[in-house]
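**Student:** Predicted coordinates and the sequence they were generated for:
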Amino acid sequence: MQNQKPYTILVLMNATPAWLTLSRSQRSCFVETELQPIFRRVSQTVTVRLFDSEYFHASVSDFMIVTTTVLHDYQLLIELLRDTPVYGIPYFRIVDIIVGQEALFEDFNELLNVGVR
């Protein structure tokens, strides 16, 4: 079997009125001063990408794509976010968290000597 495949974690969120009533400048400042330091703290093993989806989805306004091979560091990321207004006020309501690994079936085929036909 190959090296550990990275986990891809989708964190689906919906912005709350508390976030939406902040000015764009306040939101940018919050991301820069509160979120970016957290993302940097776990950046050796965790990659975080932020996306907007309010134009395309009725109940998910934003989502994060988190990639890591170290689930403990992903857990640290979430715990650190829980100590911020993202969860505390909350600025965002977490709609769902989806964890997967790309083409993991291939590893199981190899493990079971099934192969791809």
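**Tutor:** Great, that's in hand. Residues are numbered from 1 along each chain as shown.
**Student:** Could you use CA atoms for every contact and neighbour count after this?
**Tutor:** Noted.
**Student:** same for whichever helix in the chain runs longest, what does it pack against?
**Tutor:** In terms of residue count, the longest helix belonging to the chain (DSSP state H) is helix 71-82. Secondary-structure packing of helix 71-82 (3 or more C-alpha pairs under 8 Å, 6 or more residues apart in numbering; DSSP states H and E): helix 36-41.
**Student:** could you check the angle helix 71-82 makes with the helix or strand following the helix it packs on?
**Tutor:** Moving toward the C-terminus from helix 36-41, the next helix or strand (DSSP states H and E) is strand 46-52. With axes from the mean of the first three to the mean of the last three C-alpha atoms, to 10 degrees applied, the angle from strand 46-52 to helix 71-82 works out at 50 degrees.
**Student:** hold the first one in mind and look at this next one:
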Amino acid sequence: MTTETTAPPVTAFMLIKTQPEWLAMTPQERVNAFTTQVIPAIKAKTTGVRSRFYDTEFYSTRVTDVWVWEADDHEAYQLLIDALRETPFWDRYFEVVDLLVGAENGYARTYGLEPVATIST
């Protein structure tokens, strides 16, 4: 059994749907909007956050993208959300359909167990 001495990172699965204003932009305009409006706001408000992006519009009409955010702690996550809400990202370029927030293997940490997970060989 391993013992963690630090708090686990906070992982947020942000389920979003693109809005007409975002879709009206060219791909380059979208990259420019994200890098000039969203990223600087995040960097100005918080540290210790990372992101990954998944396209889901091929399989879902309700949610077009899933953005996975990992924050070092709850404060960093809260600052991230505050930063996003102050940009056109929130409710202008995207509708935030749902937020699913958790800590990986929280059950194992709670009960002092080794995490159970599948391993692909």
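**Tutor:** Structure received. In this text, all values refer to a predicted model and were calculated from it rather than measured experimentally.
**Student:** Kindly provide the TM-score of these chains.
**Tutor:** The TM-score (TM-score structural alignment, normalised by the length of structure 1) is 0.82; 111 aligned residues with a C-alpha RMSD of 1.9 Å.
**Student:** returning to what we had before: quick check: buried residues in the longest helix of structure 1?
**Tutor:** By neighbour count with 16 or more other C-alpha atoms under 10 Å, helix 71-82 of structure 1 contains the buried residues 73-74, 77, 80-81.
**Student:** can you redo the residues you listed as a markdown table with distance to residue 33 of structure 1?
**Tutor:** As requested, the buried residues of helix 71-82 of structure 1 are exported to a markdown table (distance: C-alpha to C-alpha, whole Å):
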| residue | distance to residue 33 of structure 1 |
| --- | --- |
| 73 | 20 |
| 74 | 20 |
| 77 | 15 |
| 80 | 13 |
| 81 | 13 |
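**Student:** count of neighbours near the alignment partner in structure 2 of residue 11 of structure 1?
**Tutor:** Under the alignment (TM-score structural alignment), residue 11 of structure 1 maps onto residue 14 of structure 2. Residue 14 of structure 2 has 19 neighbours, counted by other C-alpha atoms under 10 Å.
**Student:** what ranges do the strands span in structure 2?
**Tutor:** Assigned by DSSP state E, the strands in structure 2 fall at 10-18, 49-55, 65-71, 94-102.
**Student:** closest to residue 108 of structure 2 out of the ones you listed?
**Tutor:** Residue 108 of structure 2 lies closest, by C-alpha to C-alpha, to one member of the strands of structure 2: strand 94-102, at 13.2 Å.
**Student:** once aligned to structure 1, how far is the closest one on average?
**Tutor:** For strand 94-102 of structure 2, the mean deviation from structure 1 after alignment is 0.5 Å (mean C-alpha distance after the TM-score superposition for structure 1).
**Student:** got a list of contacts for that strand?
**Tutor:** Here strand 94-102 of structure 2 makes contact (C-alpha atoms under 8 Å, 6 or more residues apart in numbering) with 10-19, 22, 63, 90.
**Student:** try 6 Å
**Tutor:** Residues from elsewhere that reach strand 94-102 of structure 2 (C-alpha atoms under 6 Å, 6 or more residues apart in numbering): 10-19.
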